[in-house]
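# Sequence and computational prediction follow.
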Amino acid sequence: MSTPLGDFIRAKRDSIQPASLGLPDRGRRRSPGLRRSDLATRAGISVEYLTRMEQGRDRNPSVAVMNALADALSLDPSERNHLRYLAKITGGECAAHARPAPPRRDVRPTVLKTLRLLEPGIAMVTNRLGDVLAHTSGYESVTSGTGLLDGDNPNLTRFVFTDSRARTFFADWDDIADEQAFDLWLGPSVENTEWLTAELAPLAGPDFTRRMNRHLVPQRGVLRLNHPSGCQLQLIRETLELPSDAQQLVVLLPADEETAQAVDQLRHRPQGRLRAIS
């Protein structure tokens, strides 16, 4: 049985062309990327040990081995953090059998006060599973007409993967889909990731599962939106982590003057107010 750690190592190995590391081309092979033997040599471990990790038969690699693999795969800082995180949750998968409650949906009063101070700006409170827990009127104005905030428990991940309007709303839908899938791994526990996956996967189909399993660390560039009114928005995302709540405060800022003017026009349409969802 594979593990998230094994899936990530294998996905990164498959994505590396040997020539990029100065390795010779050894002719045609059944799968793309770096050979297991080449990676093992670069990391200073045996092929057998690497095989056990990729197949989920070794769940407790040492810190030294993780650092060696990170170097051998030429991981950037974000990918190294993800590798360490996956090693941590993979080692703990067998220890916990009780299924925890889903992540909290209430937002602390002081966080709500902070959100009010950001009015009429564009901001929301979310968690790694994509639940939109509270938002400003500005956030409502830029998402109006998309369906994202419809219903009592709006969820950005569910919207991205199951609502056809999301593919038009997000100009770079493919990148956003990768971001939402990746963030599920950063949820409060692997069990909570499975909790949402069990609900989402049957609706989202194999594309969602594929994105989850390839562990592509997103770059999170400028957010480009096609608003139903015809406005095209470019927004810079600033994120404040709320670790004690396993939540995030996300602020969206216009990236150019055209977006600032469009956002101002949207604000003057009939709009709601700060909404806390619990």
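That came through, no problem. Numbering: from 1, shown residues only.
# make it CA atoms for all contacts and neighbour counts henceforth
Fine.
# Which positions within the lengthiest strand in the chain qualify as buried?
Scanning the chain for the strand with the most residues, using DSSP state E, yields strand 232-242. Buried residues in strand 232-242, counted by 16 or more other Cα atoms under 10 Å: 232, 233, 234, 235, 237.
# Then stretch 107-123?
Under the neighbour-count criterion of 16+ other Cα under 10 Å, stretch 107-123 has 107, 112, 115, 116, 118, 119, 120, 121, 122, 123 buried.
# for the stretch 101-250 of the chain, what spans make up the helices?
Per DSSP state H, counting those that start in this stretch, the stretch 101-250 of the chain carries helices over the ranges 109-117, 137-143, 156-162, 166-169, 173-185, 190-204, 206-214.
# still on that earlier bit, who's in contact with the longest strand of the chain?
221-227, 247-256, 258-259, 262-263 (Cα atoms under 8 Å, 6 or more residues apart in numbering).
# Comparison target, given below:
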Amino acid sequence: MGTPLGDFIRAKRDSIQPESFGLPDRRRRRSPGLRRSDLAQRAGVSVEYLTRIEQGRDRNPSLAVVNALADALSLDAAERAHLRLLAKITSGACVIERPPSPPNRHVRPTVHDTLQLLEPGVAFLTNRLGDLLAYTSGFELVMRGIGLLETERPNLTRYVFTDPYAKTFFADWDQVADEQAFDLWRGPSVAQFQQLVAELAHIAGTELTGRLDHHLPPPQVPLRLNHPIAHELRWQRERMELPVTDAQELVVLLPADEATALAMDRLRRQPHHTLRAVP
């Protein structure tokens, strides 16, 4: 049986094209990605030891080995932090004995000012649990009346998996569901992750739980929305990670075609709303 750590390493290795690391492209391979022997060599461990980690037969690699694997896989800062967390979970060192502390909902003034500069664009601030912490008037125009913003504390993950209208509003609902599940799986903490999953699982069922073992980010594709007034809107997304201490992400939606840009112009002629921070 695999482990969260081994599954992540194997999935990440399979996603890497050998030529991106200056290795020859072995097109006749039956399995995709980087060879186990290549990763072992880059990390300075034996192939047999790497095999034990990936297959879950070694559940307690040292921090030095975990860091060497992170280097060998060229993980970014968020992925490195997640790899260390998975190592703790796999070894049993990460035990939850008390209710989790609430996720950080504080929006720093400079982040709020950055959102203000994006007006009247479509942008929002969120954490990996899906909480909407602040958003522009453009975002409110796009999302008004679908049920997302009509709650006291809007949460995109909860909306995607529990509101029946979400499958109509998001033209590519499966893609959006994959994205939300992956973000949820990545943090911000194991305790908060488990709490929200427990809350949603009895409603969403396998639509959510079946996605939690996917260890690689979904492909980035345009976001298509079936807007109740403006009809189909297509967006490109720019995601900007805030510092680790914030555990937040700023997302900007940019029109992917002229029809979307024109539709937004029409929506903006409606009564103006200002940037909103969610309490």
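Cool, the structure landed. Everything quoted here is computed from the prediction, not taken from an experiment.
# How close are the two chains, by TM-score?
Taking TM-score structural alignment, normalised by the length of structure 1 as the basis, the two superposed chains have a TM-score of 0.78; 257 aligned residues with a Cα RMSD of 3.2 Å.
# just to revisit the earlier point, mind checking the helices of the stretch 101-250 of structure 1 for the one nearest to residue 86 of structure 1?
Smallest distance to residue 86 of structure 1 across these (Cα to Cα): 8.3 Å, for helix 173-185.
# and that closest one, what does it pack onto?
helix 156-162, helix 206-214 (3 or more Cα pairs under 8 Å, 6 or more residues apart in numbering; DSSP states H and E).
# Return the set of buried residues in whichever strand or helix holds residue 71 of structure 2.
Remark: residue 71 of structure 2 resides in helix 63-72, with elements defined by DSSP states H and E. Buried residues in helix 63-72 of structure 2, counted by 16+ other Cα under 10 Å: 66, 67, 68, 69, 70, 72.
# Quick one: work out the angle between the longest strand of structure 1 and helix 109-117.
150 degrees (axes from the mean of the first three to the mean of the last three Cα atoms, to 10 degrees).
# Strand 232-242 of structure 1 vs structure 2, mean deviation?
In the superposition with structure 2, the average deviation recorded for strand 232-242 of structure 1 is 1.7 Å (mean Cα distance after the TM-score superposition for structure 1).
# want to try JSON lines for the buried residues of strand 232-242 of structure 1, with distance to residue 56 of structure 1 as columns?
Compiled in JSON lines, the buried residues of strand 232-242 of structure 1 are given as follows (distance: Cα to Cα, whole Å):
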{"residue": "232", "distance to residue 56 of structure 1": "45"}
{"residue": "233", "distance to residue 56 of structure 1": "44"}
{"residue": "234", "distance to residue 56 of structure 1": "42"}
{"residue": "235", "distance to residue 56 of structure 1": "40"}
{"residue": "237", "distance to residue 56 of structure 1": "36"}
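# what's the closest of the residues you listed to residue 216 of structure 1?
Once Cα to Cα is applied, the member of these that ends up nearest residue 216 of structure 1 is residue 237, at 19.3 Å.
# which residue lines up with that closest one in structure 2?
Using TM-score structural alignment, the equivalent of residue 237 of structure 1 in structure 2 is residue 237.
# can you tell me how far its match sits from residue 223 of structure 2?
Separation of residue 237 of structure 2 from residue 223 of structure 2 (Cα to Cα, to the nearest Å) stands at 7 Å.
# Residue 234 of structure 2 too?
6 Å.
# ok, now residue 142 of structure 2?
Residue 142 of structure 2 is 12 Å from residue 223 of structure 2, by Cα to Cα.
# so what's the closest residue to residue 142 of structure 2 other than its chain neighbours up against?
Nearest non-adjacent residue to residue 142 of structure 2, counting by Cα to Cα, 6 or more residues apart in numbering: residue 227, 7.3 Å away. For residue 227 of structure 2, the contact set (Cα under 8 Å, 6+ apart) comprises 142, 169, 233.
# if I pick the second one, what's in contact with it?
Spelled out, it's residue 169 of structure 2. 146, 225, 226, 227.
# do that again at 10 Å, thanks
Shown in contact with residue 169 of structure 2 (Cα atoms under 10 Å, 6 or more residues apart in numbering): 143, 146, 160, 224, 225, 226, 227, 228, 231, 232.
# May I see the residues you listed arranged in JSON lines, with distance to residue 36 of structure 2 as well?
Converted to JSON lines, these look like this (distance: Cα to Cα, whole Å):
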{"residue": "143", "distance to residue 36 of structure 2": "45"}
{"residue": "146", "distance to residue 36 of structure 2": "47"}
{"residue": "160", "distance to residue 36 of structure 2": "37"}
{"residue": "224", "distance to residue 36 of structure 2": "38"}
{"residue": "225", "distance to residue 36 of structure 2": "41"}
{"residue": "226", "distance to residue 36 of structure 2": "44"}
{"residue": "227", "distance to residue 36 of structure 2": "46"}
{"residue": "228", "distance to residue 36 of structure 2": "49"}
{"residue": "231", "distance to residue 36 of structure 2": "48"}
{"residue": "232", "distance to residue 36 of structure 2": "44"}
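# Spatially central residue for structure 2, please.
Geometric centre of structure 2, nearest residue: residue 183, 2.6 Å, by Cα atoms, centre = their mean.
# Mind telling me what it corresponds to in structure 1?
Residue 183 of structure 2 maps onto residue 183 in structure 1, by TM-score structural alignment.
# Next, work out how far apart the closest residue to that match other than its chain neighbours and residue 203 of structure 1 are.
Once flanking residues are discounted, residue 183 of structure 1 sits nearest to residue 128: 5.4 Å by Cα to Cα, 6+ apart. According to Cα to Cα, residue 128 of structure 1 stands 19 Å off from residue 203 of structure 1.
# Between these two, tell me which one has more neighbours.
residue 128 (23 against 14; other Cα atoms under 10 Å).
# follow-up on the earlier one: now intersect the buried residues of stretch 107-123 of structure 1 with the strands, please.
122, 123.
# want to throw the buried residues of stretch 107-123 of structure 1 into a markdown table with distance to residue 72 of structure 1?
Putting the buried residues of stretch 107-123 of structure 1 into a markdown table (distance: Cα to Cα, whole Å) gives the following:
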| residue | distance to residue 72 of structure 1 |
| --- | --- |
| 107 | 42 |
| 112 | 45 |
| 115 | 43 |
| 116 | 47 |
| 118 | 44 |
| 119 | 47 |
| 120 | 48 |
| 121 | 44 |
| 122 | 41 |
| 123 | 40 |
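# quick revisit: would you agree the match of residue 183 of structure 2 is in contact with residue 212?
Yes: Residue 183 of structure 1 is within contact range of residue 212, at 9.2 Å (criterion: Cα atoms under 10 Å).
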